[in-house]
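S.K.: give me a 3D structure for the following:
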Amino acid sequence: MSLQQCRAVWEELEAEFQLLQETHKIYRQKLEEVNTLQTACSNSIQKQTRKLKKLKCSLQGCKHTADVEDANLIQQINTHIKEKQHFFFDMEAYLPKKNGLYLNLVLGNMNVILPTNQAKFAYKDEYEKFKLCLTIILLLGAVACRFILHYRVTDEVFNFLLVWYYCTLTIRESILISNGSRIKGWWVSHHYVSTFLSGVMLTWPDGLIYQLFRNQFLAFSIFQSCVQFLQYYYQSGCLYRLRALGERNPLDLTVEGFQSWMWRGLTFLLPCLFFGHFWQLYNAITLFELSRHEACKEWQVFVLALTFLLLFLGNFLSTLKVVHAKFQKNKGMKKH
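M.R.: Sure thing, here's the model as predicted:
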């Protein structure tokens, strides 16, 4: 390359650099504008929320002295208040806000709000793929430990993988909740309890009592992974149909349990779910019996028994509640 050619390239680079500087300057200005708008929206939502709460309390007091016409007006205003609260929830999904205690402990005061719908959906899809891949890996790991690798070190690797998996799920779910995903109820707490259980399993030293429970736990892990694998595929298809019909939030996720929207096409999984719940109860009973064994010196045995019992109660009662509510709804529809 000649000197003249080098000079031409340099001048071209210099022009591109000037354009880059201008573009970056505009980008920073827009960011500042966005931050200003975000603050204004957040403050306005908080102000309106406080006013709506006061208004709701005032309307509650007016109910006692209201005639029929006033009562209808109060009902209309309360309906509009509920609608506004739903709008505020959707708006806040795009605005920076303080993280909950768990995210603060893990990530600090970092903004985890994703700026666009596309980014939110991409993160949700990546979460689902992560769950599917790890479910398959855990299934293979449990099979290997149960039938091939009879070593304590491989058990430790498997238990560590469980701890890491559930810890990661809790963090990702907390981020999705901050971004507007309506995950709620027991199925949020379920992963925290599972993280604790896996951590206790990881610290349980090898010995007679551990070996007496090992195969039962690995068999349970194989069954659980198989059910979760089936659930993922059927729930994904069910959610896809409901989203297309506009009946579900686009950020709704697959869960380990059973919810009302899964009724169509997924009821065949209910026996498997209930069998898994009662297996957790069986694990708890086995561990309670092992904790009374004369050779038992480990604190992990009794703690694991209590944790499995908690998982059974949470899973069983949550599933039973959904099934009961569905039957009650079907009875009500038949009467009408």
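S.K.: going forward, measure contacts between C-alpha atoms and count neighbours the same way
M.R.: Noted.
S.K.: which elements pack onto whichever strand or helix holds residue 313?
M.R.: Taking DSSP states H and E as the criterion, residue 313 maps to helix 300-335. Using 3 or more C-alpha pairs under 8 Å, 6 or more residues apart in numbering; DSSP states H and E as the contact definition, the elements that helix 300-335 packs against are helix 186-203, helix 270-291.
S.K.: quick one: which of the ones you listed is nearest residue 112?
M.R.: Evaluated with C-alpha to C-alpha, the helices and strands packed on helix 300-335 place helix 186-203 nearest to residue 112, the distance being 18.3 Å.
S.K.: what are the buried residues along that closest one?
M.R.: Neighbour counts over helix 186-203 (16 or more other C-alpha atoms under 10 Å) mark 187-188, 190-191, 193-202 as buried.
S.K.: over to stretch 95-108?
M.R.: So stretch 95-108, judged by 16+ other C-alpha under 10 Å, has buried residues 95-97, 99, 103.
S.K.: which of the residues you listed sits closest to residue 165?
M.R.: Nearest to residue 165, judged by C-alpha to C-alpha, of those is residue 103 at 16.5 Å.
S.K.: I have a second one here; can you model it like the first so I can compare?
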Amino acid sequence: MPPVLTEVLEEWKCLEEEYRKLQEAHRTYLQNLDIISKLQNNCASSISHQRKKLKETSRLVKRCSKGSSGEELTTLDELKEKIKTREHVFFEMEAFLPKKNGLYLSLVLGNVNVTLLSKQAKFAYKDEYETFKLCLTVILLLFSFACYFFVSYRFLDAILNFLLVWYYCTLTIRESILITNGSRIKGWWVFHHYISAFLSGVMLTWPDGTLYKMFRNQFLAYSLYQSFVQCLQCYYQSGCLYRLRALGERHNMDLTVEGFQSWMWKGLTFLLPFLFFGHFWQLFNGLSLFRMARLPDCREWQVLTCGLCFLLLFLGNFFTTLAVVRQKLKSRNQKPKTS
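M.R.: Below you'll find the predicted structure:
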């Protein structure tokens, strides 16, 4: 037998052995997948059952609290705290169990399971989201700078607005996936991105004309400023979150946001003037567009629509930030009294 053929046959034997081991490993993998699927269903149904029982227990505790006093009241208060803790534990458990997508994800992705089943995968996706957000913010900053100072073509403005639409739409999808996987971003800061995506889409469709040119530089300057502030926020909020996670005071899946939240208070209060200035710039944009809508030669529906979007953004951003600041100041003032 030729040496080459002998070498080939030996190589084939090695491949055969590796193939046999691969088949065994894959068979074990499929069996474990089936076991995991059954465990997931059992855990989900047990959590649902526990939640129903907890609601019934909570109602009974409230009923008993009305006519109780002394030791009984203390016992009931302890029970209330245990119920709250149990709810938090259920939330943590569900972050690692498959769940149905919300309406938005169902419309965009269908019934695809987006739950990441390991902590490493969750953290990797969250970190990739933060990197994507920061990189796109820098690109938008540079693009706005170029359009404002160097070029004045409607085509490049359209590319900028299309980039904004894509950016905010992508953020809404990614944030929905992160919320499914345990991130606690909620309230106005989620809705904020939907309005921003709609506003950018309306700006994209605004035809080139006298009114567009009147508002163009104001909008580009606003976009430039917003991108600058968002870069500051991403940098400082990520550092603040890192410290708080190291101290065990924040959840590992918490994200940086465009606005201001209570956990940002330490070391980040210097951002407040920048944020409030941006909020009032949104109001100024809205009022400018409303004045333009009253001009006799105004025929574009985009003028009034953009004005309403900017006004809505101002109201949501300003009052949400104001509420957080007020709540934080109130809690700080109460601390000396309780000590």
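S.K.: and the buried residues of helix 186-203 of the first structure, which is closest to residue 181 of the first structure?
M.R.: Closest approach between those and residue 181 of the first structure, by C-alpha to C-alpha: residue 188, at 11.7 Å.
S.K.: which one in the second structure is aligned with that closest one?
M.R.: Aligned by TM-score structural alignment, residue 188 of the first structure pairs with residue 190 of the second structure.
S.K.: for residue 215 of the first structure, give its distance to residue 279 of the first structure.
M.R.: Plainly put, residue 215 of the first structure is 13 Å away from residue 279 of the first structure if you go by C-alpha to C-alpha, to the nearest Å.
S.K.: ok, the two, which is more surrounded?
M.R.: residue 279 (19 against 16; other C-alpha atoms under 10 Å).
S.K.: what strand or helix carries the nearest residue to that one once chain neighbours are set aside?
M.R.: The spatially closest residue to residue 279 of the first structure, leaving aside those adjacent along the chain, is residue 220, at 7.3 Å (C-alpha to C-alpha, 6 or more residues apart in numbering). Residue 220 of the first structure belongs to helix 208-244 when elements are defined using DSSP H and E.
S.K.: pretty sure residue 228 of the first structure sits against residue 136.
M.R.: No. Contact criterion C-alpha atoms under 8 Å: residue 228 of the first structure and residue 136 do not qualify, at 9.4 Å.
S.K.: between the two, who's got more neighbours?
M.R.: Between residue 228 of the first structure and residue 136, counting by other C-alpha under 10 Å, residue 228 is the more crowded of the two (21 against 16).
S.K.: please say which position in the first structure residue 259 of the second structure maps to.
M.R.: Aligned by TM-score structural alignment, residue 259 of the second structure pairs with residue 257 of the first structure.
S.K.: quick one, helices of the stretch 1-150 of the second structure?
M.R.: 3-66, 71-94, 103-109, 119-149 (DSSP state H, counting those that start in this stretch).
S.K.: tell me the most buried of these?
M.R.: Among the helices of the stretch 1-150 of the second structure, helix 119-149 has the highest mean neighbour count (mean count of other C-alpha atoms under 10 Å), at a mean of 17.
S.K.: other SSEs contacting it?
M.R.: Applying 3+ C-alpha pairs under 8 Å, 6+ apart, we find helix 119-149 of the second structure packed against helix 154-180, helix 210-246.
S.K.: now with 7 Å?
M.R.: Applying 3 or more C-alpha pairs under 7 Å, 6 or more residues apart in numbering; DSSP states H and E, we find helix 119-149 of the second structure packed against helix 210-246.
S.K.: following element in sequence after the helix it packs on, please.
M.R.: For helix 210-246 of the second structure, the following helix or strand on the C-terminal side (DSSP H and E) is helix 265-268.
S.K.: how close does that next one sit to the first structure?
M.R.: Aligned to the first structure and superposed, helix 265-268 of the second structure gives a mean residue distance of 1.3 Å (mean C-alpha distance after the TM-score superposition for the first structure).
S.K.: go through that helix and flag the buried ones.
M.R.: residue 265.
S.K.: run the chain-centre distance for that helix.
M.R.: 21 Å (C-alpha atoms, centre = their mean, to the nearest Å).
S.K.: one more: stretch 232-243 of the second structure?
M.R.: Mean-position distance between stretch 232-243 of the second structure and its chain equals 15 Å (C-alpha atoms, centre = their mean).
S.K.: what's the mean distance for that stretch versus the first structure?
M.R.: Looks like 0.9 Å for stretch 232-243 of the second structure (mean C-alpha distance after the TM-score superposition for the first structure).
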